[in-house]
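> Sequence and predicted model, in that order:
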Amino acid sequence: MRISDWPESMRPRERLIGKGAHTLSDTELLAIFFRTGLPGKSAIDLAQEALLHFGSLNRLCSASLDEFCRIDGLGPAKYSQLHAVLELARRTMHEDMENQLELSSSSAARDYLRMRMARLPYETFTVLFLDVRNRLIAHEEMFRGTLTHTSVHPREIVRMALRHNAASVILAHNHPSGCPQPSQHDRELTRMLSSVLSLMDIKVLDHFIIAGRHFHSFADHGEL
């Protein structure tokens, strides 16, 4: 049965307008995004098939173009639209963070970093530069590549902090493997950067490891 043949009170689009997007399931939200299905397969059916195939909404959104297009009814156009929506969400989050009065809470920084880094297929080391009121000044990707094979130069982070006149920083890198546990190298790097930046009176508020849905906060674990 086509969605247009459903009672109006059951149609995802009408329910979203009437009751809000938060009341819809992942399947219903995807169906609205897909808009159309295939002959004999509604948008709801297509959404259910995609979620079943990938196992979760997160894996669907992280899929490569080739993986995405393996589902009959999904192609480059829908893939492009999906990633445009994801990027809009990231940029909206960035604007919120820039306008937020305080970014010192673990949850606020974590949510922002997960939005930016959780789905990256490569390892990256980024720094959030904050002012004296813990408001975001800039988000800079400082290094890219496996940290054990990439030389993280403290002088570059110090130079950028001075350029932005930052009072504090939040360090972050991701583990594409999905395991958020810090390595000994991660701990040594955190201690070294904290020590170097403290000489410039710049405080390291936290160091996050982002691993998909999971994360590790050095501050929350008393490791700073």
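Yep, it's here. Worth saying up front: this structure is predicted, and the values here are computed from it rather than measured.
> going forward, measure contacts between C-alpha atoms and count neighbours the same way
Fine.
> Next up, the contacts around the closest residue to residue 114 other than its chain neighbours.
Excluding its sequence neighbours, the residue lying closest to residue 114 (Cα to Cα, 6 or more residues apart in numbering) is residue 210, at 6.3 Å. Listed by Cα atoms under 8 Å, 6 or more residues apart in numbering, the contact set of residue 210 reads 113-114, 117-118, 172-175, 180, 216.
> Point to the residue nearest the middle of this protein.
Most central in the chain under Cα atoms, centre = their mean is residue 115, positioned 1.9 Å from the mean C-alpha point.
> Run a quick neighbour tally on residue 183.
Residue 183 sits with 10 neighbouring residues when counted by other Cα atoms under 10 Å.
> how close does the closest residue to residue 154 other than its chain neighbours get to residue 202?
Counting by Cα to Cα, 6+ apart, residue 154 lies nearest to residue 193, which is 6.3 Å off, once chain neighbours are set aside. Residue 193 sits 10 Å away from residue 202, going by Cα to Cα, to the nearest Å.
> out of those two, which sits in the more crowded spot?
residue 202 (22 against 19).
> Just say helix, strand or coil for residue 67.
helix (DSSP: H, G, I helix; E, B strand; the rest coil).
> Check it against this one:
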Amino acid sequence: MRDAAHHNGHRQRLREKLTLAGGDALHDYELLELYLFRAIPRRDVKPIAKDLIHRFGDLGGVAAAPVEQLVTVKGVSEKTAAELKLIQALSERLAREQVIGRPVISSWSALVGYCRTALQHARTEQFRVLFLDRKNRLIADEILGRGTIDHAPVYPREVVKRALAHEASALILVHNHPSGDATPSQTDIEMTKTLAEVCQPFDIVLHDHLVIARENTASFKTLGLL
């Protein structure tokens, strides 16, 4: 009974701290504790939260971790792992709402933020295409390639096929480098050049190609590669 009272008191104090001071006043593991309260209602979740942060680095790393890795942490069941995956889904959905249907030029930082939310913690490469209308508003985001830690297959004609299906006038390419180095590879540069050439006869403009790494983002346009 004493342990239960202690847990309940601790949980109430954390909730009050969040309400009064906001999320910035809490450590990552404390925010994770608050989230885990609903998944594990009758147990001290502080050790679990700390173990998750230690294992995966930060909240983003925890949210992006595969279920099969999350359940290797003591105290994390498949049900709890599924709850943790909800964090990533909500984060991506909220970030997407900041850019969908809006001109990318006026919401560029939000667009980059959305891409980073989706890809900075991914453990294998993904190749995504953002499709824009004539007013440069984002109308769709599709994953057109999944691969290994250092390669995701990309088929330029498939990209153009999807662009025509969306009646898109422009594209932004996005892929991640799980290695942590956002520097475009020679393969990235050659593929982007080929894709730009394939798009040209269809009057589809390639605005940029973003490479997302854990700590930074590289832009082909900024680097003078487009």
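That came through fine. Since the structure is predicted, the reported quantities are computational estimates derived from the model, not experimental observations.
> re earlier: what is the aligned counterpart of the residue nearest to the centre of the first structure in the second structure?
Taking TM-score structural alignment, the alignment pairs residue 115 of the first structure with residue 117 from the second structure.
> For the residue nearest to residue 114 of the first structure, which three-state class applies?
Per three-state DSSP, residue 210 of the first structure ends up strand.
> so what corresponds to it in the second structure?
Counting by TM-score structural alignment, residue 210 of the first structure corresponds to residue 212 in the second structure.
> Over to residue 27 of the first structure?
Checking TM-score structural alignment: residue 27 of the first structure goes with residue 29.
> Touching, that match and residue 54? I think so.
No - the pair residue 29 of the second structure / residue 54 is not scored as a contact, 9.3 Å apart, by Cα atoms under 8 Å.
> Now do the buried residues in the host helix or strand of residue 29 of the first structure.
Assigned by DSSP states H and E, residue 29 of the first structure belongs to helix 26-34. Buried residues in helix 26-34 of the first structure, counted by 16 or more other Cα atoms under 10 Å: 27-34.
> OK, contacts around the nearest residue to residue 180 of the second structure once chain neighbours are set aside?
Setting aside the residues directly before and after it, residue 180 of the second structure is nearest to residue 213 in space (Cα to Cα, 6+ apart), at 4.9 Å. Residues in contact with residue 213 of the second structure, defined by Cα under 8 Å, 6+ apart, are 119-120, 176-182.
> swap in residue 97 of the first structure?
103, 112, 135-136.
> just checking, what residue in the second structure corresponds to it?
Residue 97 of the first structure maps onto residue 99 in the second structure, by TM-score structural alignment.
> Report the separation between that match and residue 216 of the second structure.
Residue 99 of the second structure is 20 Å from residue 216 of the second structure, by Cα to Cα.
> Please apply the same query to residue 201 of the second structure.
33 Å.
> Between the two, which has more neighbouring residues?
Taking other Cα under 10 Å, residue 201 of the second structure and residue 216 do not tie; residue 216 has more neighbours (13 against 8).
> Residue 132 of the second structure corresponds to which position in the first structure?
Under TM-score structural alignment, residue 132 of the second structure pairs with residue 130 in the first structure.
> I figured residue 209 of the first structure hits residue 183, correct?
No - the pair residue 209 of the first structure and residue 183 fails to qualify as a contact (Cα under 8 Å) at a distance of 10.3 Å.
> Would you map the helices across the first structure?
12-19, 26-34, 43-54, 57-62, 65-68, 76-99, 106-117, 154-163, 184-198 (DSSP state H).
> between these, which one is nearest to residue 146 of the first structure?
helix 184-198 (11.2 Å; Cα to Cα).
> Summarise which helices and strands that closest one is packed against.
If contacts are counted by 3 or more Cα pairs under 8 Å, 6 or more residues apart in numbering; DSSP states H and E, helix 184-198 of the first structure sits against helix 154-163, strand 203-211.
> which bit of the second structure covers that helix?
Taking TM-score structural alignment, helix 184-198 of the first structure hits residues 186-200 over in the second structure.
> Would you indicate which residues of that stretch are buried?
188, 192, 195-196, 198-199.
> Dump these to TSV, plus distance to residue 19 of the second structure.
Converted to TSV, these look like this (distance: Cα to Cα, whole Å):
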residue	distance to residue 19 of the second structure
188	46
192	47
195	49
196	50
198	53
199	51
